[in-house]
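*Asks:* Here you go, sequence then predicted model.
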Amino acid sequence: MSVPSLQRLSITKECATYGSDEPRLEISTPCLKYLKIFECRGYYNFLEDMPKLVEADVSVDMSKNEKLLRVLSSVEHLVICLYPSIVLDLTDSLIFNRLLHLELNTYPEYTEDQLYCLGSEPSSVPKCLSFHLESIQWRGYAGTLDEREAAAYILKNAHRLKTSTIRLHRTCMDNGQIIMKDLTSMSKASASCQLVIV
């Protein structure tokens, strides 16, 4: 698909319509400003950067679409589904100079090959996290070790953070009070950050 003037792109496929097909799409849209992909089985190859991209809402299999993160680096508003262990890679391996709002939807149900812990924090704190990020929403937080380390890292280093909303995963409601206490005890770089846990 090559549409040089395209500014909005939405790719959606409902789970109920899945067959055995895995869509493969090469995309060339250098003027794109808004991107939404809700399609967990496809492969998407973006042939060039999208420096005008402002907002992205992405729910894909990141193991098949590793290069997708590169084209998201100019966004101001990012909604993305990730395994918690990838959260630090998201901020360390890429430069998100304009990122103001980050919404994470995490997958708490792991298979054995996805159960790996964060090795260490990134060697340096990305500027987007230290000086730009103003709000974060985290959906599906279950209090796993990976999630806890990622949350602690973000709160400890986000100096401009104004709001941090963490929505607990439905499976951890029995331990909700313990998880809430743990989150509220984490040190925060921003004294004005309002932490909301629901």
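*Replies:* Thanks, I have it.

*Asks:* all contacts plus neighbour counts: C-alpha atoms, from now on.
*Replies:* OK.

*Asks:* The residue nearest the centre of the chain sits in which helix or strand?
*Replies:* In the chain, the centroid-proximal residue (C-alpha atoms, centre = their mean) is Ile80; its distance is 3.8 Å. Secondary structure assignment for Ile80, by DSSP states H and E: strand 77-82.

*Asks:* Please spell out which residues along the helix or strand containing Asp89 are buried.
*Replies:* Using DSSP H and E, the element containing Asp89 is helix 87-92. Going by neighbour count (16 or more other C-alpha atoms under 10 Å), the buried part of helix 87-92 is Val87, Leu88, Leu90, Thr91, Asp92.

*Asks:* now swap in stretch 131-148 and tell me
*Replies:* 131-143, 146-148.

*Asks:* need the buried residues of helix 87-92 in CSV with distance to Lys156, can you?
*Replies:* Shown next, in CSV, are those (distance: C-alpha to C-alpha, whole Å):
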residue, distance to Lys156
Val87, 14
Leu88, 13
Leu90, 16
Thr91, 14
Asp92, 15
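
*Asks:* Please, where are all the helices along this structure?
*Replies:* Using DSSP state H, the helices of the chain run over residues 68-71, 87-92, 127, 145-157, 176-185.

*Asks:* Let me know which of the ones you listed is the nearest to Asp113.
*Replies:* Of all the helices of the chain, helix 145-157 sits nearest to Asp113, with 14.1 Å by C-alpha to C-alpha.

*Asks:* second one coming, line it up with the first:
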Amino acid sequence: MDRISPLHDELLLKIFSFLPTTKHVVATMVLSKRWQPLWMMVPRLVYDDTSYQNVGYGSFRRFVDRSLLFHKAPVLETLRFKVTQTSGVGDIPLWTRAAEKHALRCRMLVTLTNNVILVDAASPISFPTLKILELNSVKYPGDEFVKRFLSNCILFLRLGVEQCPGDNVTVFTVRVPSLESLYLRKSSDTDVDDADDAKGFVIDAPSLKYLGITDTIGGFCVIENEMPNIVKANVEADYKCVSNILVHTAPDRPRPCWIEPSSIPECLLTSLETLDWDNYEGAEEEKEVATFILRNGNCLKNVAVFSSTSIDSDEKLEMIKDLSYWPRRSPACHLTFD
């Protein structure tokens, strides 16, 4: 401590900002009388209830309440909550509003994880200044709650979701105009049943730049509107029917189906080089999707199509003949079929 105690307050605050949580920052007040008020000016508040599991959630709540009450930094750069205990989720909106009182600039991150249960309260849960949210193994009151909950976050920029078994959501709907980054994942231990193809995601995020979807369970994903700003998309999915994959659908259609987009995605024109298609069955929707990609894939180099194990040798031969007539925009495109 002797080496850093002579440092100016501004530099000490910078050092304190690198500590993992606000609990660690507050603990510095016992090291020096001069340091006692410094923690109140640190522009970063990070709360994690995992270190309070042995003493009860009440102790964590009291710590957050008191530290927010005494905190005096004129600028709050980061406010982060990691709540793993069921009883804590309802407190987060109150804490964020308390922090907003003196924060001239605030970038918030909220993490809800480890089987937290969100409750459908009488008044809507709202995070009006929230920009980043992670929902990991969270249980919800239902589909409609998810739609309301996310739509109330009007400044949303980044959302990560990992669905868990029994989360009470059939269709996870993300309608957030401001959203720039979205990652959706169905947990690999999610229960699989005959109704899985009626479950999935609905996305309406016109400002989206980054999209990630991991779904090895099945179901569907509906893109309700075009996303012209997409820079990068990573989709890992094992769907029974190609019409379930990232399709553009009209609101009156009961299930997704392929409708060719009005504009060609930028990534298809400028960057896509490799396409591997597993379990190809030669359905009409599959042909339409495949020919659209080949017809517009300006940079395609390798396209590999692997037939479904249920296809016999005669059907495979017909597929090979059909594939040979597919138009290819890229002269360097090499097409193989197995």
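*Replies:* The structure has been received and is ready for your questions. These numbers come from a predicted model, not from an experiment.

*Asks:* before we move on, the earlier item: please name the residues that touch the residue nearest to the centre of structure 1.
*Replies:* Ala56, Asp57, Val58, Ser59, Glu103, Leu104, Asn105 (C-alpha atoms under 8 Å, 6 or more residues apart in numbering).

*Asks:* Roughly how far does the nearest residue to it once chain neighbours are set aside sit from Leu161 of structure 1?
*Replies:* Spatial nearest neighbour of Ile80 of structure 1, chain neighbours left out: Val58 (4.9 Å); criterion: C-alpha to C-alpha, 6 or more residues apart in numbering. To Leu161 of structure 1, Val58 of structure 1 is 22 Å away according to C-alpha to C-alpha, to the nearest Å.

*Asks:* One more: Lys33 of structure 1?
*Replies:* 24 Å.

*Asks:* Likewise for Asp89 of structure 1?
*Replies:* Looking at Asp89 of structure 1 against Leu161 of structure 1, where the rule is C-alpha to C-alpha, the gap reads 19 Å.

*Asks:* so how far does stretch 224-239 of structure 2 reach from one end to the other?
*Replies:* Start-to-end, stretch 224-239 of structure 2 (C-alpha to C-alpha) is 19 Å.

*Asks:* actually stretch 258-268 of structure 2, sorry about that
*Replies:* Start-to-end, stretch 258-268 of structure 2 (C-alpha to C-alpha) is 17 Å.

*Asks:* and that stretch, how far out from the chain's middle?
*Replies:* Between the centre of stretch 258-268 of structure 2 and the centre of its chain there are 23 Å (C-alpha atoms, centre = their mean, to the nearest Å).

*Asks:* Any buried residues in it, and which?
*Replies:* Trp258, Pro265, Cys267, Leu268.

*Asks:* And stretch 175-185 of structure 1, by the same measure?
*Replies:* Applying 16+ other C-alpha under 10 Å to stretch 175-185 of structure 1 flags Gly176, Ile179, Met180, Leu183 as buried.

*Asks:* And those, which is closest to Val3 of structure 1?
*Replies:* Nearest member of those to Val3 of structure 1, counting by C-alpha to C-alpha, is Leu183, at 44.9 Å.

*Asks:* To which residue of structure 2 is the closest one aligned?
*Replies:* For Leu183 of structure 1, the aligned position in structure 2 is Leu323, judged by TM-score structural alignment.

*Asks:* most neighbours, which of the contacts of Ile80 of structure 1?
*Replies:* With neighbours taken as other C-alpha atoms under 10 Å, the top of the contacts of Ile80 of structure 1 is Val58, carrying 24 neighbours.

*Asks:* In this structure it contacts Val79, no?
*Replies:* Yes - counting by C-alpha atoms under 8 Å, Val79 is a contact partner of Val58 of structure 1 at 6.1 Å.

*Asks:* tally of neighbours for Ile154 of structure 1?
*Replies:* Counted with other C-alpha under 10 Å, Ile154 of structure 1 comes out at 24.

*Asks:* Give me the aligned partner of it over in structure 2.
*Replies:* So Ile154 of structure 1 corresponds to Ile293, using TM-score structural alignment.

*Asks:* which residues touch that match?
*Replies:* Contacts of Ile293 of structure 2 by C-alpha under 8 Å, 6+ apart are Leu268.

*Asks:* For Glu180 of structure 2, see how far away it is.
*Replies:* 25 Å.

*Asks:* thinking again about what came up before, dump the contacts of Ile80 of structure 1 to JSON lines, plus distance to Ser28 of structure 1.
*Replies:* Compiled in JSON lines, these are given as follows (distance: C-alpha to C-alpha, whole Å):
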{"residue": "Ala56", "distance to Ser28 of structure 1": "16"}
{"residue": "Asp57", "distance to Ser28 of structure 1": "18"}
{"residue": "Val58", "distance to Ser28 of structure 1": "17"}
{"residue": "Ser59", "distance to Ser28 of structure 1": "19"}
{"residue": "Glu103", "distance to Ser28 of structure 1": "26"}
{"residue": "Leu104", "distance to Ser28 of structure 1": "26"}
{"residue": "Asn105", "distance to Ser28 of structure 1": "27"}
